[in-house]
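Enquirer: the sequence and its predicted three-dimensional model are supplied below.
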Amino acid sequence: MIVPAPAPVVPEAVAGVRDARQWGEDGWSARVIKSDDAEGWAVEMRRDGESEPALVQPWRMAGDSPEPLGASAFSALLRQASAVLQRQTAQRQAHLHKQVTVRAGDAQWEVTLDIVPDEYDPHALLEAFDESGESAARQKVAADFRLTAAAARAWIESDFRFSEGD
């Protein structure tokens, strides 16, 4: 008999909690924790419901104990954690979306490749846009298709068809 693995434990949201070591509001929580890799303290910022923190960084000491959290510290941590998530999203988007501009025939074309990381059918969508921004062709290709200017130009010049082996 197969027993499903338990879901990851997600810490309880601390919305509205405001004390020296925990602070939560607007779907985020900050928690001061003992640092694993060094003597001292760290603070983690976690979006409510997420199993992993978006940000973990060293936390300031006030004598022998960690400095208490407060509204201004929470706001600064929230800005940092939000910036980290924005960079991760931009990096992921850059990995899944490629774009080249080529001249083919008498026109300039924008060709995009959007990778669809589907668990069962990973693939990519290759699409060409004419100078007016209208989609001229769209084709499903392998997820590992390499979009280069030469490949885009060849695709356009062959009336948006790939020969066998491409």
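Expert: Alright, I've got the coordinates.

Enquirer: all contacts plus neighbour counts: C-alpha atoms, from now on.
Expert: Fine.

Enquirer: buried residues in stretch 68-77?
Expert: For stretch 68-77, a neighbour-count test (16 or more other Cα atoms under 10 Å) marks 68, 69, 74, 77 as buried.

Enquirer: how near is the last one to residue 59?
Expert: What that stands for is residue 77. Separation of residue 77 from residue 59 (Cα to Cα, to the nearest Å): 11 Å.

Enquirer: presented hereafter is structure B, for comparison with structure A:
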Amino acid sequence: MTDNTHDTPLLQEPRLWQNEQWTAKVIKNDDDDGWAVAMFKIGESEPALVGPWTMGRDKKNPKPLDGTAFITLVKTASEFVRRSEQQLHAQLNQSVTVNGPDSRVTVLLRIVPDDDNPYAVLSAQNEAGDELAEIKVDAGFKLNRQTAQAWVDADFAKSGSGRR
């Protein structure tokens, strides 16, 4: 069968459905005698989401996938991925607004999660969004109102090299 909107063939089997972005695969649940469905984003080797799947009428085999179930699974997996990305973004990017000498200053911390050498970038912007300072800091730097205010009060001074 083909999706007329994209001319992409869709795989539709009892235990495997696929569109241009997602694959739903019914798998044996390792934890018990039941079944699970794993949602894979195309190009990813690990599932984005795994959930329980309904047994068929024979109480041995899984219920076959169908269009309604697939649409629901795609929506659920997409929302799960979106929320995970938002959570990761929030963990890696923080900001605090404090008082500067002349106006409010927003101090931002952007963590770069490099496997070998993680670090963070601490920067400051004025109310117009113009950059006032930027320095590289340890990935474990704790940004809060006190550390931000202290950095602004010290005229963005930091031991080591930085850009002003």
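Expert: Arrived safely. Predicted model, so just to flag it, every value in this text is computed and none were measured.

Enquirer: related to what we said a few turns ago, in helices, which of the buried residues of stretch 68-77 of the first structure appear?
Expert: 74, 77 (DSSP state H).

Enquirer: from the buried residues of stretch 68-77 of the first structure, which single one is nearest residue 26 of the first structure?
Expert: Checking those against residue 26 of the first structure by Cα to Cα gives residue 74 as the nearest, at 11.0 Å.

Enquirer: can you classify the residue lying farthest from the centre of the second structure by secondary structure?
Expert: Relative to the centre of the second structure, the most outlying C-alpha is that of residue 58, 39.1 Å out, by Cα atoms, centre = their mean. Following DSSP: H, G, I helix; E, B strand; the rest coil, the label given to residue 58 of the second structure is coil.

Enquirer: how close does it get to residue 99 of the second structure?
Expert: Taken as Cα to Cα, the span from residue 58 of the second structure to residue 99 of the second structure is 68 Å.

Enquirer: for residue 155 of the second structure, same thing?
Expert: In terms of Cα to Cα, residue 155 of the second structure sits 12 Å off from residue 99 of the second structure.

Enquirer: show me what contacts residue 10 of the second structure?
Expert: 1, 2, 3, 17, 18, 19, 20 (Cα atoms under 8 Å, 6 or more residues apart in numbering).

Enquirer: can you flag the buried ones in these?
Expert: Judged by 16+ other Cα under 10 Å, buried ones among the contacts of residue 10 of the second structure: 17, 18, 19.

Enquirer: and the last one, what pairs with it in the first structure?
Expert: Spelled out, it's residue 19 of the second structure. In the first structure, the residue matched to residue 19 of the second structure (TM-score structural alignment) is residue 25.

Enquirer: excluding chain neighbours, what is closest to its match?
Expert: residue 15 (4.8 Å; Cα to Cα, 6 or more residues apart in numbering).

Enquirer: hmm, residue 29 and that neighbour touching each other?
Expert: Yes - Residue 15 of the first structure is within contact range of residue 29, at 6.8 Å (criterion: Cα atoms under 8 Å).

Enquirer: common neighbours of the two, please.
Expert: The contact sets of residue 15 of the first structure and residue 29 overlap at residue 23 (Cα under 8 Å, 6+ apart).

Enquirer: looking at those two, which is more packed in?
Expert: Neighbour count, other Cα atoms under 10 Å: between residue 15 of the first structure and residue 29, residue 29 has more, with 26 against 16.

Enquirer: now do the more buried one against residue 53 of the first structure, distance only.
Expert: Where residue 53 of the first structure is concerned, residue 29 of the first structure sits at a distance of 9 Å (Cα to Cα).

Enquirer: go on, residue 105 of the first structure?
Expert: 51 Å.

Enquirer: of these two, which one has the most company?
Expert: residue 53 (16 against 10).

Enquirer: so who does that one touch?
Expert: 44, 45, 46, 47.

Enquirer: so which of those residues sit within strands?
Expert: Among these, the ones falling in strands (DSSP state E) are 44, 45, 46, 47.
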